[in-house]
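# No sequence on hand, only this structure:
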């Protein structure tokens, strides 16, 4: 992270009043079966926001779509918190803000809505501070991870594609990979939510050695299946580390995943759930999976046939 104003010799932060940025952030699905807290996939389903610095020294927030009437409209709003944290890390005073959010990513469904909000705030701050402070990709990932707690959702939201995320003594790191064009993701979203904290509380402190070895093999196979050999996705999405421990908290998700996998569909819990991610190998397989769920589900599930997002979060400066 570098201070461009100081580098230019002024040492003074210019006024940000009138700056306006537009941010677009994809949904994500973490874990992908065996890649617990490591693998994540960006999906072409977006939250879009406009953030500006008004003349009046007040905070103004509008939320449209998902979360309207539910999320806070003050400084505790997660996007605003992420903007404030990024400004603090950059050593720049936080100005007044106007935020207009158009949310499409479902909340509490395992599609990375909190990670997307954090990334939206980090990217908005980056755009507002353009020419004042420069951020590297590692800076962005580190700041987002500080707020999210782990990088598996924020990495694909930031960078797109399939990401492998890990943590070093120097901070979180990632590797972005391009997904095979034959992979056709399908997300099945139920009406009910799932608490990520509750899902994590169901994880045991330790797992059997053979289960750990099993997941290491499947995680390695999953990377190969997603980038090169989609025909291996059913075997590659097998997991023994987390999904069955969480099954009691989302019985219908578990039952439908079992039915889908028995029919040959590579279905997994999306993130902490309760949504289901099917990593189909072609569009016709997605249609078959949708038909199976419609016939077998006890409650209503929304089917979202999605593409893989390859860009990640974007920010565009649109000053008045």
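Structure's in. What do you need? Keep in mind it's a predicted model, so treat the numbers as computed, not measured.

# rest of the way, CA atoms for contacts and neighbours
Fine.

# show me what contacts residue 37?
Taking CA atoms under 8 Å, 6 or more residues apart in numbering, we find residue 37 in contact with 30, 31, 150, 151, 152, 165.

# Select only the buried ones of those residues in ChimeraX?
Typed into ChimeraX, the line below selects the buried ones among the contacts of residue 37, using 16 or more other CA atoms under 10 Å:
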select :30,31,150,151,152,165
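
# Counting only strands, which of the contacts of residue 37 make the cut?
30, 165 (DSSP state E).

# between the contacts of residue 37, which is closest to residue 251?
Distance to residue 251, by CA to CA, is smallest for residue 31 among these, at 18.9 Å.

# nearest spatial neighbour of the closest one, skipping sequence neighbours?
Leaving aside its chain neighbours, residue 31 sits nearest to residue 39 (5.2 Å; criterion: CA to CA, 6 or more residues apart in numbering).

# adding another structure so you can compare the two:
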């Protein structure tokens, strides 16, 4: 099966924050920090990669590049000959900070493949989520990167599923990003294989409440973001993160570890409250934290042809 060659597409994908406190491996939120790239399918077997922006020096420029691998994965799954690629990327999502950078790279590649193959093969939203989950391993980060907003992700008989929800306009996110990083695999290794029934019930109640808080009642966010399944067990590996989360929650802010950390996500119940949270952070820690005042991204990943008048896809 052949595909359209020498086509160029532009892709933009948001950062994500997974877990949101009690929603471990289930809940994710898309945030208005973006990786952008243009990708051209080449007639040759060349691979050309240019990267600027956050973490550019860390990005592989060979066949191990995650965007390239994700594009080729789609082609291989569809039985289409792999193209050469020219990838020009500008990244704004911090790497290794719990903001879904690897998931966003996977989604960028999946969406680039969708655009490059337009007219030769069609990929549904379910196809995109399945392909992205195959590469990332979990749907909780790739779902909000693909679809935007607040997503609930789960796996049903081996097939990843999602539900997108609209977030209440009063929810105002703020992210504190440190200079240090945290390995997701290391963070996962710090959790026990079993938890008490009491802790499991606690998180079930808070996860249910969190859906209501994020979609209807932001004033409930502090109670709704409490957690007993993962953050406490990881605290020793991220003492400054734990210190900041504790101080912010004591001051009344719905602060959680973003993904596997070490960034901290605050879901304030109004835009003005975010500046108060910054003041709290400045007062309780001497660790340098970059504060990012962001919005919830409602659109998710976007791909469009760079040819004038050609297609644009929102998922």
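Okay, I see it. Small disclaimer: the values here were computed from a predicted structure and weren't measured.

# Mind putting the contacts of residue 37 of structure 1 into CSV with distance to residue 320 of structure 1?
Below are these laid out as CSV (distance: CA to CA, whole Å):
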residue, distance to residue 320 of structure 1
30, 37
31, 41
150, 36
151, 34
152, 36
165, 37
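
# Can you find the partner of the residue nearest to residue 31 of structure 1 in structure 2?
Aligned by TM-score structural alignment, residue 39 of structure 1 pairs with residue 27 of structure 2.

# List the contacts of that match.
Residues near residue 27 of structure 2 by CA under 8 Å, 6+ apart: 18, 19, 20, 140, 150, 151, 152, 153.

# Of the residues you listed, which is the nearest to residue 266 of structure 2?
residue 20 (9.3 Å).

# Count the residues that sit near that closest one.
28 (other CA atoms under 10 Å).

# just residue 57 of structure 1 next, same as before
Applying other CA under 10 Å, we find 12 residues neighbouring residue 57 of structure 1.

# I'd guessed it sits against residue 17; true?
No - counting by CA atoms under 8 Å, residue 57 of structure 1 stays clear of residue 17, with 9.9 Å between them.

# got any residues that touch both of those two?
Common neighbours of residue 57 of structure 1 and residue 17 (criterion: CA under 8 Å, 6+ apart): none identified.

# any chance you could map the strands in structure 1?
Under DSSP E, structure 1 gives strands at 2-3, 20-30, 39-52, 60-65, 98-103, 133-134, 162-168, 171-177, 184-190, 267-269, 276-280, 301-305, 314-317.

# so the fifth one matches what in structure 2?
By that I understand strand 98-103 of structure 1. Using TM-score structural alignment, strand 98-103 of structure 1 lines up with residues 86-91 of structure 2.

# Same question for the fourth one.
Strand 60-65 of structure 1 falls opposite residues 48-53 of structure 2 when the two are matched by TM-score structural alignment.

# That stretch vs structure 1 - mean distance after superposition?
Here the mean offset of stretch 48-53 of structure 2 against structure 1 after fitting is 0.4 Å, by mean CA distance after the TM-score superposition for structure 1.

# tally of neighbours for the aligned residue in structure 1 for residue 303 of structure 2?
Counting by TM-score structural alignment, residue 303 of structure 2 lines up with residue 315 in structure 1. Other residues within reach of residue 315 of structure 1, judged by other CA under 10 Å, total 20.

# so residue 315 of structure 1 makes contact with residue 127?
Yes - using CA under 8 Å, residue 315 of structure 1 is in contact with residue 127, at 6.2 Å.

# got the buried residues for stretch 108-120 of structure 2?
Buried residues in stretch 108-120 of structure 2, defined by neighbour count with 16+ other CA under 10 Å: 108, 109, 110, 111, 112, 113, 114, 115, 116, 117, 118.

# residues in contact with the fifth one?
So that's residue 112 of structure 2. By CA under 8 Å, 6+ apart, the contact list for residue 112 of structure 2 reads 9, 10, 11, 39, 71, 303.

# What about those, which one has the most neighbours?
When neighbours are taken as other CA under 10 Å, the top entry among those is residue 39 (29 neighbours).

# Skip the chain neighbours and tell me the closest residue to it.
Residue 39 of structure 2's closest residue in space is residue 87 (CA to CA, 6+ apart), at 4.6 Å.

# Thought residue 41 was touching the one you found, still the case?
No - at 9.0 Å, residue 87 of structure 2 and residue 41 do not qualify as touching, with contact defined as CA under 8 Å.

# Tell me the buried residues in stretch 205-224 of structure 1?
So, applying 16+ other CA under 10 Å, buried residues of stretch 205-224 of structure 1: 212, 214, 215, 218, 219, 221, 222, 223, 224.
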